[in-house]
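A.B. asks: for reference, the sequence and a predicted model appear below.
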Amino acid sequence: MQQYTFNKYFAKKSFLKIFGGEIRIFDENKTNLLFFVKQKAFKLKEDITVYADETKSKELLKIKARSMIDFSAIYDVVDVSSNESIGSLRRKGFKSILKDSWEILDAKDQVIGSIDEDSMLKAMLRRFLTNLIPQTFFITVNKNQVGVLKQTFNPFVPQFNIDFSADTAKILDRRMGIAIVILLQIIEGRQE
């Protein structure tokens, strides 16, 4: 489980993949590929598999939507090797129209945290004027900020620098952190 020991990551989504997108998550130096996702196009219900590399020989996580095309969808995160439910992520539908907002749920569907876009003003500017303002997401669990995702300035390729605070590893399971990064790139990336 070496992939989950890092505090900093770099995530990059492929540009213009017609038949499904690809996401690669590297270490902070952008040298070692740690996670790979090949998303299938034209799916009504998200079913995402996270692999250890591009050969897709080792599955690590599954991220599955509970229902088809749901504005406030819930996505369950499961560790493939143990079949353990890690928790879920729920998009706050109407609240996310103006500013992206998610809830982090534990394995018993209890809200333990949130994922929020940086500011209402910047969110409105991104949605209605330009996509040239990079997004920042703050991850909070039990009122502790446990991570920050900062989009790099690149209007063509969605990329994020991810920082999970070193001393909060016990508060947020890194597997859930990786699922958050992937869902934000897939679901919120559709707005661009």
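C.D. replies: Yes, it's here. Numbers count the residues shown, from 1 in each chain.
A.B. asks: contacts and neighbour counts: CA atoms only from here.
C.D. replies: Noted.
A.B. asks: can you show me the strands along this protein?
C.D. replies: Secondary structure of the chain by DSSP state E: the strands cover 8-13, 22-27, 33-38, 47-51, 59-65, 74-79, 84-91, 101-105, 111-117, 136-141, 144-151, 159-164.
A.B. asks: quick one: the second one to chain centroid distance?
C.D. replies: In this view, strand 22-27 has its centroid 11 Å away from the chain centroid, taken as C-alpha atoms, centre = their mean, to the nearest Å.
A.B. asks: and that strand, what other elements does it pack with?
C.D. replies: With contacts taken as 3 or more C-alpha pairs under 8 Å, 6 or more residues apart in numbering; DSSP states H and E, strand 22-27 sits against strand 8-13, strand 33-38.
A.B. asks: hmm, 10 Å instead?
C.D. replies: For strand 22-27, the packing partners by 3 or more C-alpha pairs under 10 Å, 6 or more residues apart in numbering; DSSP states H and E come out as strand 8-13, strand 33-38, strand 47-51, strand 159-164, helix 174-186.
A.B. asks: can you list contacts of the fourth one?
C.D. replies: Read it as strand 159-164. Here strand 159-164 makes contact (C-alpha atoms under 10 Å, 6 or more residues apart in numbering) with 6-14, 23-28, 134-139, 145-154, 172, 174, 177-178, 181, 185.
A.B. asks: dropping in the other structure now:
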Amino acid sequence: MTSSSLQYLPRFFVKQRLTMMVNRYEIVEANPDGSPGRMLAVAQQKRMAMKEQVTFYADDTKTLPLFGFKARRMMDVAAAYDVTAADGTVLGSFQKDFAASLLRSSFHLNAPGLDAYGQERNSLIAVARRLVDFPFSFHFDFTDKATGATVLTSERQFSLRDRYTVDVPDQRVDFRLAASVAVGLDALLQR
């Protein structure tokens, strides 16, 4: 896959791989029957980095960067992350809504022609996640602020390893932005 060969994808999966020093993720296309298809990208995030940055590569060799996201500032409670293509083109951004996230994790999502807001779907699980260290299934829904229509959902499957099904019903959401948000939610909520 090249950075420009895939702009929209209605459904894909995110799977986290367990490693010692980095968070690694595989982004896999969903086949029409719902089964996993081809691998689209591999993402890597260094743990305990001062400034969050995740780069998505074409494969495990990590020789061809495709896209990524990076925090605008270090150690920011309402951190904003810019999502860029490999050539530096800005694809969009997402930002934690710090006040709303105290009880229910919430994020703003922006892209050309799109202004959306996302929250954990279940407020009871949101509170329980903060109190108990247990691999809860949790889901995020992002909706267009103007219309209320769903633009992106990320659903964590119940398992010890983090696995997500990401649905993108809105074609304005670039695949690279959707993948960045899905991985970002996992990486940022692990704290």
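C.D. replies: Yes, it's here. Keep in mind the model is a prediction, meaning the values are calculated, not measured.
A.B. asks: most distant residue from the middle of structure 1?
C.D. replies: L129 (24.2 Å; C-alpha atoms, centre = their mean).
A.B. asks: ok, it - contacts?
C.D. replies: A123.
A.B. asks: state the distance from it to L121 of structure 1.
C.D. replies: For L129 of structure 1, the distance to L121 of structure 1 (C-alpha to C-alpha, to the nearest Å) stands at 11 Å.
A.B. asks: again, but for F138 of structure 1
C.D. replies: From F138 of structure 1 across to L121 of structure 1, the span is 16 Å (C-alpha to C-alpha).
A.B. asks: just want to know which of the two has more residues nearby.
C.D. replies: F138 (17 against 10; other C-alpha atoms under 10 Å).
A.B. asks: identify the residue spatially nearest to whatever residue of structure 2 lines up with the more buried one, adjacent ones excluded.
C.D. replies: Aligned counterpart of F138 of structure 1 in structure 2: D141 (TM-score structural alignment). Counting by C-alpha to C-alpha, 6 or more residues apart in numbering, D141 of structure 2 lies nearest to T153, which is 4.6 Å off, once chain neighbours are set aside.
A.B. asks: how about the contacts made by the equivalent of that neighbour over in structure 1?
C.D. replies: In structure 1, the residue paired with T153 of structure 2 according to TM-score structural alignment is V148. The contact partners of V148 of structure 1, by C-alpha under 10 Å, 6+ apart, come to 8, 115-118, 136-140, 160-165.
A.B. asks: surely E188 of structure 1 touches K92?
C.D. replies: No. If you go by C-alpha atoms under 10 Å, E188 of structure 1 and K92 don't touch, sitting 11.9 Å apart.
A.B. asks: find residues that contact each of those two.
C.D. replies: Common neighbours of E188 of structure 1 and K92, counting by C-alpha under 10 Å, 6+ apart, are 100-101.
A.B. asks: okay, the two: which has more neighbours?
C.D. replies: K92 (19 against 14).
A.B. asks: thank you kindly, that will do.
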